[in-house]
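Asks: predicted model, plus sequence, below.
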Amino acid sequence: MSVRPSHHPTRYWHRLEDGRIQCDVCPRACRLKAGQPGLCFVRICADDQILLTSYGRSSGFCVDPIEKKPLNHFLPGTPVLSFGTAGCNLACKFCQNWDMSKSRQIDTLAASAMPAAIARKAEELGCRSLAYTYNDPVIFLEYARDTALACRERGIRNLAVTAGYVNPEAREDLFSAMDAANVDLKAFTDDFYRRLCSGRLAPVLETLEYLKQETQVWLELTILLIPGHNDSDAELERMCAWVREHLGPETPMHFTAFHPDWKLQDLPPTPPETLTRARVIARRNGIRYAYTGNVRDPEGGSTWCHRCGALLIQRDWYRLGAWGLTPEGKCAACGTACAGHFESQPDTWGARRLPVSMPA
């Protein structure tokens, strides 16, 4: 198979005795013959190595509010330039971005942009950060890392929105270039990961512990609650207790609503009451910052002081309201520090979504 301009060499693979090549980016360990792509679709065996076919090509660019990632404790109110590619290394039956993450069509990658051009565009647009999102930066690691390094040269932060399904060496390579991450913790049972995602829970938990214990990356979690599958009190109790013990009580948890999509269209949407119940369980287990998402819930979407209960950051969807933090990021009422990365004043990007065209 001839190498095209967008086919970029990768590091994480090794040759097997039977002549196949194993991709070592994630725990899936795809063993590929010449011309064969991995499950992610964008990493392919060609020229006796594993190549990334999406380098310099994206499914699109858009400026979003950072709260949409969701990140509530990292530069609140600021605009973030978001982009992704195609494919994914999990096979979630409930995928909410299936048109990109499940795509097997190279035409999905319609926008062309190299790392330096993306960094320049983010700076021109006044974005404080760049988000690698929509599918998962793990599968386009080389493209994401090179772009992140180009952004750092311009003082732009980097955010990974990821499922955390990645092997240790590749994990270190990716997250060493990131400043924040929102990890999608899909459930707290291995059975769920195997049945609905074709994956395993343990590697995700290892990624979470690595991020918290061995890096300075700011970490938040998203848990998409699917009726009848991962929303029981018992599972949420176990999950929240684990987060508090292994990641710390200051790690924000976002409990978000499922809507029927992809291969789970026979289920009802998540009732708002389920999200509120999950938030109560999290707080009861000592989680200081628990949120609801994908529903309008000003109380569940706002940030409150864990010590005195004062309102710190008021949110209505992605719009910020009252601001109760001092310039040092402390509660104006009692002086308790709020965990996160805050500017002295909130930005006012609001809920705007701005599609972006990259220069050819």
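Replies: Noted; the coordinates are in hand.
Asks: only C-alpha atoms for contact and neighbour calcs from this point on.
Replies: OK.
Asks: so Arg279 touches Thr292, yeah?
Replies: Yes. At 7.0 Å, Arg279 and Thr292 qualify as touching, with contact defined as C-alpha atoms under 8 Å.
Asks: roughly how far apart are the residue lying closest to Ile226 once chain neighbours are set aside and Ala163?
Replies: Closest residue to Ile226 apart from its sequence neighbours, by C-alpha to C-alpha, 6 or more residues apart in numbering: Phe258 at 5.6 Å. Going from Phe258 to Ala163 by C-alpha to C-alpha, to the nearest Å gives 16 Å.
Asks: ok, second structure coming up, stack it against the first:
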Amino acid sequence: MNHPDSDYPGRWWHALGDGRIQCDLCPRDCQLHEGQRGACFVRRMVDGAMRLTTYGRSSGFCVDPIEKKPLNHFYPGSSILSFGTAGCNLACRFCQNWDISKAKDMDRLMDSASPRAIAAAARHHGADAVAYTYNDPVVFAEYAIDTAQACRAVGVRNVAVTAAYIHREPAREFFATMDAANVDLKAFTEDFYKKLCGGKLAPVLDTLAWIRHETDCWLEITTLLLPGHNDSPEEIAELATWIVRELGPEVPLHFTAFHPDWKMTDLPPTPPATLRQARRIALDAGLCHVYTGNVRDSEGGTTYCPRCRAALIARDGYDIRHYELTADGRCRHCQTPLAGRFGQQLGHDGQAFGARRIPIRLAI
């Protein structure tokens, strides 16, 4: 299935009176002339209509542990087939996947795969779910939705790793096909979103609240801490307090470490002490489950019972070292249910997938 450039019809757009079209996918509301591409670079006006340039093509496929997404309360220890395309509808100067999200010519690099082929590959490789990741699946929503439906038809779950920069109408269709999402909440100020991401904070907060309260999609949140930009104790306390108040104390929050990349190579890496401090602040604000990532931190990687504080899932990086949940997701010590999605076993064979990373190629 090798789609030539611009031959797949896009959704969520309307014609303007001056001959242009407007994309209705995300809050950027790009207005395009004939031949022009949107800010994401993968949605284009061709012959008076919206066309997609990356449907059916991927920047690569890999089987990962679910914890790498990161998701710590969604079938821990299971495996997930990860893939993405190209482009992004935000312009984060600190992007950690800029070679994919900022790519403008991916034709020679992309693997071709139909939605059914991806679903079949997940089954073949024993993956419990498919992750739409690497770049933001919002910009390839049509491809992600079709693939998610194909996955559900064969019993494979779906996970979105996204910045949730999306309008409500497409969000309804997109998240209806997702079983879990990790939303990248970049920061908690409009100034950060405007200057470092080229976007707005308010639409992301609205989408987070909508996912949490209006969908069946399991939600976890990640905030990448940039030294001197979004890591102040005051901002972290405000972010955590908002999550407790608007989403609930049991929504897991991950603080992850920045490494110098893209257009912010002059910024130092996030010190581990900053992550540990952020975790303490968020816990003090009332969150039950706060994690640290991109560093080795056994305490920050462990899931604790919100009632008796027993260590229920002890992790070393992406490896699970200790597991104290019942089959229905309760603490073995006090029987308190843990928020999340849990199954009868860690993986298909009863063992955790571990820290493996298995690149694969798909048959078309």
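Replies: Happy to help now that I have it. Everything numeric here is computed off the predicted structure, so don't read it as measured data.
Asks: got a TM-score for the pair?
Replies: The TM-score (TM-score structural alignment, normalised by the length of the first structure) is 0.98; 358 aligned residues with a C-alpha RMSD of 1.1 Å.
Asks: endpoint to endpoint, stretch 291-305 of the first structure covers what distance?
Replies: End-to-end span of stretch 291-305 of the first structure (C-alpha to C-alpha): 13 Å.
Asks: and the contacts of it?
Replies: 72, 252-258, 272, 275-276, 279, 289-290, 310-317, 331, 336, 338 (C-alpha atoms under 8 Å, 6 or more residues apart in numbering).
Asks: likewise stretch 64-77 of the second structure?
Replies: 78-82, 131, 161, 180, 182, 218, 220, 222, 252, 254, 303, 318-320, 339-343, 346-347, 351-358.
Asks: go on, stretch 165-184 of the first structure?
Replies: Under C-alpha under 8 Å, 6+ apart, the answer for stretch 165-184 of the first structure is 12, 24-27, 69-71, 74, 89-90, 138, 141, 144-145, 148-149, 157-164, 203-204, 207-208, 211, 215-224.
Asks: go again using 6 Å as the cut-off
Replies: The contact list for stretch 165-184 of the first structure (C-alpha atoms under 6 Å, 6 or more residues apart in numbering) reads 25-27, 148, 157-163, 204, 217-222.
Asks: in helices, which of those residues fall?
Replies: Counted as lying in helices by DSSP state H, out of these, are Ala148, Val204.
Asks: what count of nearby residues applies to Gln345 of the second structure?
Replies: Around Gln345 of the second structure there are 18 other residues, counting by other C-alpha atoms under 10 Å.
Asks: identify the residue of the first structure aligned to it.
Replies: In the first structure, Gln345 of the second structure lines up with Gln345, judged by TM-score structural alignment.
Asks: over to Cys288 of the second structure?
Replies: Residue pairing (TM-score structural alignment): Cys288 of the second structure is matched to Arg288 of the first structure.
Asks: neighbours around Cys23 of the second structure, how many?
Replies: Per other C-alpha under 10 Å, the neighbour tally for Cys23 of the second structure reads 22.
Asks: which residues are in contact with it?
Replies: With contact taken as C-alpha under 6 Å, 6+ apart, Cys23 of the second structure is in contact with Trp13, Asp29, Cys30.
Asks: so which of these comes closest to Phe41 of the second structure?
Replies: Cys30 (10.7 Å; C-alpha to C-alpha).
Asks: that closest one and Cys308 of the second structure: what is the separation?
Replies: In terms of C-alpha to C-alpha, Cys30 of the second structure sits 51 Å off from Cys308 of the second structure.
Asks: can you check Asn97 of the second structure too?
Replies: Asn97 of the second structure is 39 Å from Cys308 of the second structure, where distance means C-alpha to C-alpha.
Asks: end-to-end on stretch 127-138 of the second structure?
Replies: End-to-end for stretch 127-138 of the second structure, by C-alpha to C-alpha: 23 Å.
Asks: one more: stretch 303-312 of the second structure?
Replies: End-to-end distance for stretch 303-312 of the second structure, by C-alpha to C-alpha: 6 Å.
Asks: distance from that stretch to the middle of the chain?
Replies: The chain centroid and the centroid of stretch 303-312 of the second structure are separated by 25 Å under C-alpha atoms, centre = their mean, to the nearest Å.
Asks: and the longest strand along the first structure, what does it pack onto?
Replies: The longest strand of the first structure (DSSP state E) is strand 218-225. In terms of contacts (3 or more C-alpha pairs under 6 Å, 6 or more residues apart in numbering; DSSP states H and E), strand 218-225 of the first structure is packed against strand 180-184, strand 253-257.
Asks: what's the burial count for Asp18 of the first structure?
Replies: Neighbour tally, Asp18 of the first structure, other C-alpha under 10 Å: 7.
Asks: before we move on, the earlier item: CSV for the contacts of Cys23 of the second structure, including neighbour count?
Replies: Output for the contacts of Cys23 of the second structure, formatted as CSV (neighbours: other C-alpha atoms under 10 Å):
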residue, neighbour count
Trp13, 16
Asp29, 15
Cys30, 18
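Asks: which one of those is nearest Leu283 of the second structure?
Replies: The closest of these to Leu283 of the second structure turns out to be Asp29 (C-alpha to C-alpha; 37.2 Å).
Asks: any idea what that closest one aligns with in the first structure?
Replies: Superposed on the first structure with TM-score structural alignment, Asp29 of the second structure falls opposite Ala29.
Asks: sorry, back to before: give the buried subset of the contacts of stretch 291-305 of the first structure as a ChimeraX selection command.
Replies: Here is the ChimeraX selection string for the buried members of these, based on 16 or more other C-alpha atoms under 10 Å:
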select :72,252,253,254,255,256,257,258,272,275,276,279,289,290,310,311,312,313,314,315,316,317,331,338
